[in-house]
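Student: Starting from these lines, generate the structure:
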Amino acid sequence: MTFATFHWHPESRLWRHGDACASHLLDKLQAALAQGASLAIGPNGIDSLAGAPRGLLQTRSSGTTGSAKAIRRSHGSWISSFAVNADALGITPRDSYGILGAPAQSLALYGLVEAAFLGADLHSLQRLRPARQAALMVEGGVTILYATPTQLRLLCEVGQPMPSLRHILCGGGRMPDGLRARVAQLCPGAALREFYGAAETSFIAWGDADTPEGAVGRAYPGAEIRIDAAPGGFGEIWVRSPYLFDGYAEGDSADTRWQDGFVTVGEIGRIEGGVLTVAGRRSRMVTIADTNVFPEDIEALLLGDPAVSHCAVLPRRDPRRGTQLVAVIAGNCPPALEDHLLRLCRAGVGALAAPRRVIGISDFDLTATGKPDLRALAKRLEDLP
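Tutor: Next comes the predicted model:
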C-alpha cells in the first residue's frame, strides 16, 4: 500500500532564531520530513518509529486534564488539510510562516510541517521573548502566523505593529474578549481565523470576521459535525473527516469514543445557523445550585484581563452548594487584584457561577506544551485552607 508522506519543498527555507538546542531539533525534523519518514515527536525530541510503515506521525497530547497520551495519525490526515488551507488562504511559496512554539507543541508542529510541504519559508521563534519574536517577524516579512490565544495576547502587549501579516490562525484555546480588536490594531492587513479542533481530530471548525462573538465558526471544509442534542441545543460534539487520528499508541481517554466513523473527545457545543459554539469539556463541567457551569467560560473571561497571563478555574467541595469554583492565576494576587477579578467574573457569568476566590501561584504549573496542568493545580489546591 502507498501512503502519502510529508516532504520538504525545495523552495522552503528555515530560519533558526532559537538557541543551539532548538536548531539541532529543527535539523532532525527537517531531515525526517525530507525523507518522508515515520516519526515520533514529544518533549524529549524527535525519534524514528522503528518498524512502522512509512507515512505515520506520533505526537503526545498536552495532558491538560489527564495523563499524556501518544496520538498516532497518518501523514495524509494532515496533508489533506494543507491543500484546503492553501486554497482557502492563497498560500504559495512566496509566503513566510511565523512559528512561535516548539515542535513538541502540536500547533507549532502543524505550522512547521505545512509550511515545509507548501514551499513557504519558516521562521522558528521558539524560546524567544515576545518582543524579539515580533521584531523578527517584521524583519522577515512573515505573512502567515499560527498562534495560541496566549501567544497572541503576549504579542499584543509588546505593541509592535506587524504590517506584513496577512493571515493569523489562532487555535489551542478560547480567544478572550477584546483580543481580536487588539490584533486588528497591530496587524491591519491580517485576516484572523480562530479555529477549533483537538490533537485527535485536527480541524473541526473555523471562523472569520463574520463569525458571531463567542462562536467558533462553521465546519472546516471536509468536516462533518454532529451534535447529540435537539437542533440548537447543547450536546456532545462528534466529527467525521479525512483529518482524524488513527488511535492512541500509548494511553487512553474515556472521553474519546468512536461511532459510525465519527469521533468525539468529550466536548460540548451547539450549532445555530450552521455556526458552532463550544461550551467546554463534559469532564470539566460542574453543577452549582442546579446550574451547569463550564470553567472554560470563566477562564476566557479572566484571560481577557491584562493582569492575567495564565489561569485555571477548578472545583472544590462546598458544604452549602455542593461545589464552588476557585480561580488560580500565575503570579501574585494581592487583595485589590482578587477583588477586581471576582467582580469581573460576577459581572460576566453571574454571582452563582463566579469563583469564590482567586489564588495567585508564582510557580504556576504548565504542561510540556505550555497549557495549565489542571491535575497538578488541583492537587495543590487540596493543601490550601
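
Student: can we go C-alpha only for contacts and neighbour counts from here?
Tutor: OK.

Student: Touching stretch 200-220 from outside, list them.
Tutor: 71, 78, 191-197, 223, 225, 239, 243-245, 247, 263, 265, 274-278 (CA atoms under 8 Å, 6 or more residues apart in numbering).

Student: Restricted to strands, list those.
Tutor: Within the contacts of stretch 200-220, residues falling in strands by DSSP state E are 71, 191-197, 225, 239, 247, 263, 275-278.

Student: before we go on, could you also do this sequence so I can check it against the first one:
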Amino acid sequence: MVAGAADRFGDAEAVVDGPLRLSFADLFDRIRCAAGAFAEFGITKGDRASVWAPNSVEWIIAAFGLLTAGGVLVPVNTRFKAEEAADIITRSGAKAVLVQQGFLGAEYVAPSGVPVIDLKSDFLGSGKPFSRPVESTDISDIIFTSGTTGRPKGVMMNHSQNLRLYEEWCELADLREGDRYLMVNPYFHTFGYKAGLIASFIRGATMLPVPVFEVGRVVDLIATEQITMLPGPPTLYHSLLAVADKSKLASLRAGVTGAADIPVELVRRVHEELPFQTLATGYGLTEAGTVTLSRPGDSFEDIATTAGVACDGVEVRIADDGEVLVRGYTVMQGYLDDPESTAQTIDPDGWLHTGDLGTLDAAGRLRIVGRKKDMFIVGGFNAYPAEIEGFLLEHPAVAQAAVIGVPDERLGQVGKAFLVTTTADGSPPPSAEEMIAWSRDRMAGFKVPRYVEFLDELPLNATGKVMKDKLEGHRR
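Tutor: Below you'll find the predicted structure:
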C-alpha cells in the first residue's frame, strides 16, 4: 500500500506536521529506512512492537516502518498511566516501545526489560532501505480493547482485512485524492489509524496529524492548510459550531462521526451553519472495524438517528435479546492468547457478539439503542464501568463501587461513581473531590468519574450484582 501510494501520488504532499512537509515519495523513503532500523534492531517477521505516542509524522513512519519490516503494530493509548500500558505491552510480547517523551508532561516508562525508543531520536532514520514480504493473511496489528471484565483484550487483524474495508470506507466517506485530512482522532484508535492513515495512503490524501485537540489551533489549521476532510466525535462538530469567524472553515467539505448518540439538530446545524457537503455517521468496534456507514442522500434524521447500513461483505442481524451481531470478512482473527474470550465473542456460525443493543429498519439501517456491556463514551473514548470500578476498589476506604455514564453537554457522557465507604481504622471517609483527585493519579483522564455520590448501600439483586437501572434516578 505504501509503495503503491509512492508510485501513484509521488510528489503530492503526503504529510504536514508543523514545518515538516513530505511528499508520498519522501514518506516512502523514510518508512523504508525505518523498516531497516527495525530489522537491524532485531525485529523479524511477526515480531511485535508498541507505539505509545501522540499523533505525529514520526508515529506514521514508525508504524508503517514496522509493518514494512514484517512486524506487528501494537498501539497504546497515550492517556494510559504506566501500569495500564505495562499490562498491554507485557501481554503483547512487544520487543520495543516507541514513545514521545514529555507529551502532556509524561515520561513514558516501559516494563522492565522492554527497550524504549524515543520517536524524536535519530532511530527511525538510522536504517538502510528495507522491506520484508508479508502475506495478506498475516496479522498486521493488535489493538487492545476493554471488555466487560475490564481487562483489555488484544484484537488481531490481518493485512487484507484492513486494506479491503478501508478502501470501501474511502468511497462511503467521500475521501478523495488530494483531500487535506486533519487528523484529530488519535492514531492508537481504529478511527485514527485505519479510517485515517490507511485510508489516506489508499486515496492519496494529505495527512495532518493533531496531537492534542485545541479548537483555536484546529481552526487555524483548517484556514491555513485549507482542510477539506475532518472526521471526529460529535464533540468536534459542537466546537466548530461555536466558532465566531466561520469564514475560516470555508474549505471543509466532508466529515464523518459516530461513537455517541447524535442529536438530529446537530446534524441539521452542521449542514446549515458549516460548509460540509457530506457528514457521514457509522458504527464500528475494534473487533470488526467499520460495520455500517450512512449513504449519500440519507436524510438528517437517518444520519443522526441511525448508523447507516452494513458495508459490503458484512452482515448485521439482531439477536432475540436485541444484541447486534456482525459476520463477515472484517471480523477479527481473534483475541491475542485468549481462545476462551474469542469463543465467547464469535459463535460457531461466525457471528461476532458486539455487546451493543440495536434495531434494524426495513431499509437495513442500524440503530443503536443501548449498550449491553454498560460501556459509555467520553468525548469519543470508550469507558468501561467494570474497569473503572476495579480502580476505585483499590482505595482503602472504598468497600463497593458502581459506575454509570451520565449526560454531559461537552463530552456526550462522563462517569458518575456511586461508592460505599468503610472507615475501619477510624479515619474520616474521603470527600468526592478527594476521590476524583485520587482517581486522576491512577487512570486515564477520560475514565475518571466527574461525579461521586456516597450511598449507605448499593442496590443489589438476588445474586449480588449491582442493579444499575436503580441508580439511574441518581444521574445528577
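
Student: List only buried entries from the contacts of stretch 200-220 of the first structure.
Tutor: Using 16 or more other CA atoms under 10 Å as the burial test, those include 71, 78, 191-197, 223, 225, 239, 243-245, 263, 265, 275-278 as buried.

Student: residue range for stretch 327-335 of the second structure in the first structure?
Tutor: Mapped onto the first structure using TM-score structural alignment, stretch 327-335 of the second structure covers residues 240-248.

Student: tell me how far the matching stretch is from the chain's mean position?
Tutor: Here stretch 240-248 of the first structure is found 17 Å from its chain centre; the criterion is CA atoms, centre = their mean, to the nearest Å.

Student: And stretch 409-426 of the second structure, by the same measure?
Tutor: Stretch 409-426 of the second structure sits 25 Å away from the centroid of its parent chain (CA atoms, centre = their mean).

Student: Next: stretch 63-81 of the second structure.
Tutor: 14 Å.

Student: With stretch 299-317 of the first structure instead?
Tutor: So, by CA atoms, centre = their mean, the centroid of stretch 299-317 of the first structure is 16 Å from its chain's centroid.

Student: and the end-to-end length of it?
Tutor: Start-to-end span of stretch 299-317 of the first structure (CA to CA, to the nearest Å) is 19 Å.

Student: Touching that stretch from outside, list them.
Tutor: 150, 174-179, 286, 295-296, 298, 323-330, 341, 344-345, 348, 355, 364, 372, 374, 378.

Student: Tell me where the first structure has helices.
Tutor: 20-35, 75-89, 106-118, 130-140, 149-158, 179-186, 295-303, 335-349, 374-382 (DSSP state H).

Student: The second one against the second structure, how far on average?
Tutor: Mean deviation of helix 75-89 of the first structure from its aligned counterpart in the second structure after superposition (mean CA distance after the TM-score superposition for the first structure): 2.2 Å.

Student: for that helix, packing partners?
Tutor: Where contact means 3 or more CA pairs under 8 Å, 6 or more residues apart in numbering; DSSP states H and E, helix 75-89 of the first structure is packed against helix 106-118.

Student: and the angle for the helix it packs on with helix 20-35?
Tutor: Calculated by axes from the mean of the first three to the mean of the last three CA atoms, to 10 degrees, helix 106-118 of the first structure forms an angle of 50 degrees with helix 20-35.

Student: quick one: contacts of helix 106-118 of the first structure?
Tutor: Helix 106-118 of the first structure has contacts (CA under 8 Å, 6+ apart) with 6-9, 12, 33, 59, 78-79, 82, 86, 91-93, 96-97, 99-103, 121-122, 146-148, 171-172, 199.

Student: what span of the first structure lines up against the biggest helix by length in the second structure?
Tutor: When the second structure is scanned for its longest helix (criterion: DSSP H), the result is helix 24-41. Counting by TM-score structural alignment, helix 24-41 of the second structure falls onto no part of the first structure.

Student: residues of that helix that come out buried?
Tutor: Buried residues in helix 24-41 of the second structure (16+ other CA under 10 Å): 24-39.

Student: The residue lying closest to A85 of the second structure once chain neighbours are set aside and S299 of the second structure: what is the separation?
Tutor: Nearest residue to A85 of the second structure, sequence neighbours excluded (CA to CA, 6 or more residues apart in numbering): V76, at 6.7 Å. For V76 of the second structure, the distance to S299 of the second structure (CA to CA) stands at 37 Å.

Student: And these two? Which one has more around it.
Tutor: Each of V76 of the second structure and S299 had its neighbours counted (other CA atoms under 10 Å), and the higher figure belongs to V76 (26 against 14).

Student: Show me what that one aligns to in the first structure.
Tutor: Match for V76 of the second structure (TM-score structural alignment): G42.
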